[in-house]
Each structure stands twice: as C-alpha cells, then as structure tokens.
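> requesting a structural model of the entry that follows:
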Amino acid sequence: MTDMGGDQIEEAVAGCAALLRAAAGRDWDGVRAGRLEWSCRRTAEHIASDLIAYAGQLAGRAGTAYVPFDITVDEGTGDGGVVDVIGTTGALLAAAVRTTPREVRAFHPYPFRSANREGFAAMGVAEVLLHTHDIAEGLGLAYEPPAELCARVLTTIFPHVRPEPDAPWSTLLWATGRGDLPGREPLTEWRWNNNLVIDTERLTLQGVTPAAAADLHAGGTGGFEWIEGGPFGGTRDAAGMIVSAYEQGVHRPEWGMFVLVRREDGQAVGGMGFHGAPDEEGRAEVGYDLAENARGRGYATEALQALSEQALSRDDVKVLFAAIDRDNAPSQRVIARAGFTRVSEDLEQVAYELHGVDGSLRLYARES
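Just a heads-up that it's a prediction; the model follows:
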C-alpha cells in the first residue's frame, strides 16, 4: 500500500504550477475563480496559505487549535512569484508529512478534531486540486488532475461519498459542490472526513479508511505495523465489508472498522468495529478479533469497553449486540468483562428464526 503522502503532494503542486505558469500575465485580479467569491489571484494565494498551515499543524504537533499564523505575499509580487510560493509551501508540507511519525495526530476541526499525516496530505492535495480547478474555470482553461490522485483523496477523506466508477475527478467535484453527477442531487454544503481515533490506556483504536481497508482485504498491512501473526483473518474479512459499504455509498466511518494499535510500540494487534450503522431502533452489532500473539493481555476487553462507551453515548444508539460462537469461551469472557450480558433464550430464538442468525452463535447485548 502507498500511503497518501509527500509524493502525492508534490504531484498535485506540480500540476497546479504548470497550469498557473502557462496563465501568468493574464488578469488574475479581475476574474473570479469559478464559483468562489475570490479572485483567481486571491485563490492562488489561498492555496499557499493552506499548504503552509497544514505543514505548521504537523510540524508543531498542534493539539487543540490552529497554530495562530498566516502567510502573506510581498506587495508587487507577480504571478510567477505566487506560483513559486505555492511550490515552496507544497515542499514544506511534503517534508512535514514525510518526517512525521505515523502515530502523531494534530488538530483539525472536521469532524473528529484531529488528523494524522495521511489526512493532512490528503487535505493538502484536495486544496490544490480543487482550487486549481477554480482558477482554471475562472480563466477559461482546461484542467483535469490524474485519476489516481483524485481516487486517493476520495478514499482518504471522503469515505462517506459513493465513488462513481471510472470518474473520480467528477466525483470529487460533486462531493465539494463544484459539479453534477447523474442521479445525485447537487451539494450546497460539504465537509471532508478524517478518521476517528479512540484512546484507551494502552491502545488507540484507529478508524480504517476505505483505502486502508482495500489493502488489508487484498492481503496487505493497511499501512499499519502489525505484531507478528497479524492481522488475523477476521480483520481482513471485516476490511472487505468496509470496501463493499464504501462502493455502495453506505459506509459511515464512525460505524466502520478500527485497528487496535499499542501505544508502547505502535504495533497493531487486532481489529474491532461495527457491522454497519445503527438500525431504526438504535441497534448495532459489534465484532472483533486479535492476532494470536496479542491474546490474553486484556487488549480486546479494554478496546471493547471504550468502543461501546463511545457508541452508547450517542442519542441514536440504544443497544449493542455481539454474536459469539458457543465454543469460543475466551471471547465470551471478553464480552462479559466489557459489560455485555447474554440475551434471553426467547430473544435468541427470535433472532434465529426472523433474522437468520446462525444457531451455533450466542447473542450478547449491552444497553445504553
């Protein structure tokens, strides 16, 4: 798996610079950038401002707010000079992404108050691609970035958006209110979506993006450093469910899959998550597994307690379910320690008859 990183930032910036240099000398100040209220000149300066801001967040390890600084372009700077500033700030963000450890997160408000290096890289690339499009539209120029670059942005920070087959650029434009797609209503409001991370004493539960899920399902690492023997088969199967949900446009990141990463060494020890968003009655199902070498240390219990508390604190969740094989005594002990109790035999029978639940499984529940 190739993470969204410095190479992608440089690729996006190079494409932006090539287009803007070809348009140097045109009326950047007097022309609006596409659907924006800004001029093309102001939009170009904004690209540089975003890139340096993201670099500052990562380099400064900002934890609770934006680092309070901005960038200005010297008075009298020509169009070519603005392009130079974009190139320089892009190089700084690429360097910050490359030198930031994977586990580091820095403040960004949407939607879970933080992002890792891959998230900042994807946001930086998105800013470059989209605002280059805005400028090109204002100046009447043709612009279409590489499809793979657009697809990586979508799978990293737009996991809630159903991809359009063979049209990632059109999908990205639609997802940001800049274009139309057949059969979809235009968007007037949008946000990208960095992955959710839940902290426990010894672990971080890190939300898995569709890009990481696809790699895990295909036999890769998903960008994680796994303990020997990991990931277990159930984690790869669950990753496949995430990919399927993403392709159907029904994936909701906070109801997806999390990889359990040890704080002490940054190694991934297992997977945990939901089988989908809660139903109309506020019910959601959880599942989990650990690499064999990580079992017997309480990791699953610790993670399940944190994940359950996170879910049950929401108004739209009333009960969590788990289906455990009758012969899997260790997993039954985990689910019990995490506050789940076995449902009555009558309810279990209804689940078997009406919902097709495998009769070899025992059902456990935890209510809000």
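
> can we go C-alpha only for contacts and neighbour counts from here?
OK.

> strands along the stretch 201-350 of the chain, start to end?
Taking DSSP state E, counting those that start in this stretch as the criterion, the stretch 201-350 of the chain carries its strands at 203-207, 225-226, 257-262, 267-274, 283-290, 319-325, 341-342.

> want to throw those strands into a markdown table with mean neighbour count?
Shown next, in a markdown table, are those (neighbours: other CA atoms under 10 Å):
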| stretch | mean neighbour count |
| --- | --- |
| strand 203-207 | 23 |
| strand 225-226 | 18 |
| strand 257-262 | 27 |
| strand 267-274 | 26 |
| strand 283-290 | 20 |
| strand 319-325 | 20 |
| strand 341-342 | 18 |
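
> next one: the helix ranked longest in the chain to chain centre, how far?
Longest helix in the chain by number of residues (criterion: DSSP state H): helix 117-139. Distance of helix 117-139 from the chain centroid (CA atoms, centre = their mean, to the nearest Å) equals 17 Å.

> which strands and helices sit next to it?
For helix 117-139, the elements it packs on are helix 6-22, helix 40-59, helix 79-99, helix 147-157, judged by 3 or more CA pairs under 8 Å, 6 or more residues apart in numbering; DSSP states H and E.

> any idea which of these gets closest to Gly266?
Nearest to Gly266, of all these, is helix 79-99, at 16.1 Å by CA to CA.

> next up, for comparison:
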Amino acid sequence: MGGEQVQQAVEHSLAVLRTAVDGDWEGVKAGRLEWSCRETAEHVASDLIAYAGQLAGRATTTWVPFEIDMAECERNADVLHVIETTGALLTAVVRTTPREVRAFHPYPFRWADREGFAAMAVAEVLLHTHDIAEGVGLPSSSHVPPVALCESVLARLFPHVRPGDAPWATLLWATGRGDLPGRAPVTEWRWSNPLHIDAGRIVLQGVHPAAAADLAEGGTGGFEWIAGGPVEGTRIGAGLVFQAYEAGVHRPEWGMFVLVRKEDGLAVGALGYHGAPDEEGRVEVGYDLVEGARGRGYMTEALGALAGWARERSRERGDVRSLFAVVDKANSPSQGVVSRAGFEKVSEDWGDGEHGEQFAYELRLRV
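As a prediction, the model looks like this:
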C-alpha cells in the first residue's frame, strides 16, 4: 500500500464525482452522514493534506497545526481540483517517506507509518466518494472501486474483520454503510493500524494480514531482511495469522511481529502470540531469529518488550494474566532467552509421549 494506491483511489473518486459536478452538493446530505455532500468533499481534501503534513512534518505527539481554507472554491469542480491536488501531494510524500518513519495518528496506537497513512487515505477517499455519490443519487453500480484497493484496505485497516467474497460490500458493512447476510449491522467501528513496540535496539512491527499472506507464500512481507531471512518458522507463523484473518478470529494485537533493527532497518526475526488469551487469561508466545542475528541479545530485548506490553495491557483491561512458552530441551540459547525475560519453568516434560521433549515456561503478569 503506497503512493500508487492513493493516486488510484483519487482518480476513481474524480471520475465518479465529475459525473455529478453540476448537482446541488450543499443542499443534500452525503449518504448516511450528517454532512452535506459539499462538506464531505471538503473533508476528503482536508484528510489528504493532513496526512501529507503528518508524514512530511514527522509529527509525533499531535496533528500539525494547519488546515486548508476552501472558502474561495465556488463550484463543486473547484473542490474536486483541491482533492486532486492534495491527493498528488500525499502520493508524493508517501513515495518519499522512509519506511521506518512513524507519525501521530490518534487511533488506535497513537501513530501510523507511510503505509498506514496511505491505507487510511484510500479508505477515506473510497468511502466518502460512496457517500457523496449516494447523496446526489448516482446508481450504486457507478462508483464501485477496484477490488484490489478494497482488499488492501480491509487487510491493513480491518484485520479483525472476516474478509468474505465481496470486498467492497464488506468494507461498506464494516464501516456502517451497508448490510451483509449473516452479519449483524455495524453501528460503531474503528480501523486498526499495526502495533509497534519499541525494544531497545529493535522495533517489534506488527504484521497485518496482507504482509502475513506474502510471508507465507515465500515473499518478504514488505520488510528488508538480513541474509538468510525470513526463516521457515516465520513463514509458518505468518500462514497461521492469515488463516485466522480469513476465519474472522484474528486479533491484531495478539498476532505476529517482525523484529526490525533500528541501526539499518533490516528485519532479523519474528515474535508473536499464538492467538488471543484463553479463558484463563493465558497466551502462548513463539519466536525465531535469522541465524546471522543470533547470539546478540535481540530476542531477549524483544521478548522483554513484548512482556512489558502484555503487563501494561493486563493492568488496563485484565484480559491477559500470563505468558506461556515451550522450548526444546536441546535449545539452551532459547531457554536462556525466556529465563532472562522473567519466565519460570513450570514443566520438565512438556509434549507427547511419556517423557516430553520440551520444557514449559510461564510468566505471570498478575495473580
């Protein structure tokens, strides 16, 4: 998801809305919104320039304090020209922003990277184009966006939503704009950019379903890896993430993270949960490192940071009580990792057979 997708979404919007440019946009509401069609179009332009400003200005704690004034846009065509211009600005900013840059966005984790801002922009453009088209009475078949854009938005911003066979209908349903057979109406919704967790020399970058699918199929997941990566365990874990997404049971904050080294932006391994906490509040973790990154303490830092995030989550919501890990008896380096992270051995014989081949460890976050 990048500048090309932003440009494609804006071009789709312009092509649709120019067919109704001579209509009354101020006198009718946009779809189910309280805004008029004119206000909604201005909102699209405002979002595009705001996202460009956040990325270009590297804002980290709040919105960059500026906005555009469209008081002199007398005609609907003038507003569309502003959308075209702000779309071009965001496209350029996304293309030139380094991958590791993050900027402030209030939901859900107080930041987004260039891919996140691109995805949010595409969503805003597609959805509000639909709202305006509905408000001015265009037939629904006239403003169906490209399938690939809808799939990308769903996989990146709605990882908790089962995708289904109709991406556009699913996106409309997920944002309270339509109905889907067998699914309850949506009255409140939020999108979800991947969680990033700082861990000293590395950053744990959450893997969204689109990246997970690419990793599982032999790709890089959009990351630059050190030689030898990603390893097979990472690909297997990514496949499980995507399967959970397709089944509608994926919970992104309890998913998979790629370990990215700060000094050079290269991925060195992966770490993650095997799913959301069970009824007892226990969640299992697993991890692996590319061979060339082993023995340097990266995973100790990463697991410690992940445990810290889970402990904070336990204080705030109480849905997780302990972390659980199993380690092969022959894997002494991995045993050292969990021990240094504060895990305690709870079983000497975990696994199948009379004498299990693994040790089991647990880290209690609260009693």
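
> could the helices and strands packed on helix 117-139 of the first structure go into TSV alongside distance to Gly240 of the first structure?
What follows is these, written out as TSV (distance: least, CA to CA, whole Å):
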stretch	distance to Gly240 of the first structure
helix 6-22	25
helix 40-59	31
helix 79-99	28
helix 147-157	14
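
> need those helices in TSV with mean neighbour count and distance to Glu228 of the first structure, can you?
As requested, these are exported to TSV (neighbours: other CA atoms under 10 Å; distance: least, CA to CA, whole Å):
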stretch	mean neighbour count	distance to Glu228 of the first structure
helix 6-22	19	28
helix 40-59	23	30
helix 79-99	20	25
helix 147-157	21	27
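
> quick one: closest of those helices to Ser170 of the first structure.
When those are compared (using CA to CA), the closest one is helix 147-157, at 9.1 Å.

> sorry, back to before: dump the strands of the stretch 201-350 of the first structure into CSV; add distance to Glu103 of the first structure as well.
Shown next, in CSV, are the strands of the stretch 201-350 of the first structure (distance: least, CA to CA, whole Å):
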stretch, distance to Glu103 of the first structure
strand 203-207, 9
strand 225-226, 11
strand 257-262, 9
strand 267-274, 10
strand 283-290, 20
strand 319-325, 29
strand 341-342, 34
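
> mind checking which of those is nearest Ile86 of the first structure?
Nearest to Ile86 of the first structure, of the strands of the stretch 201-350 of the first structure and by CA to CA, is strand 203-207 at 31.3 Å.

> name the residues that touch the closest one?
By CA atoms under 8 Å, 6 or more residues apart in numbering, the residues outside strand 203-207 of the first structure that reach it are 195-199, 253-254, 256-263, 299, 303.

> please apply the same query to stretch 275-289 of the first structure.
When contacts are defined by CA under 8 Å, 6+ apart, stretch 275-289 of the first structure is touched by residues 232, 234-235, 251-252, 255-256, 270-274, 300, 316-323.

> returning to that earlier point: quick one: closest of the strands of the stretch 201-350 of the first structure to Ala213 of the first structure.
strand 257-262 (8.6 Å).

> for that closest one, give me the average deviation versus the second structure.
After superposition onto the second structure, strand 257-262 of the first structure sits on average 0.3 Å from its aligned residues (mean CA distance after the TM-score superposition for the first structure).

> and His319 of the first structure? What does it align with in the second structure?
Quick fix: residue 319 of the first structure reads Val, not His. Under the alignment (TM-score structural alignment), Val319 of the first structure maps onto Ser322 of the second structure.

> what stretch of the second structure does the longest helix of the first structure fall on?
Residue span in the second structure matched to helix 117-139 of the first structure, by TM-score structural alignment: 114-136.

> now do the same for Trp254 of the second structure: its match in the first structure.
By TM-score structural alignment, Trp254 of the second structure lines up with Trp255.

> oops, could you answer that again for Glu188 of the second structure instead?
Glu188 of the second structure maps onto Glu189 in the first structure, by TM-score structural alignment.

> mind listing what its match touches?
176-177.

> Gly356 of the second structure contacts Trp350, doesn't it?
Yes: between Gly356 of the second structure and Trp350 there is a contact under CA atoms under 8 Å: 4.5 Å.
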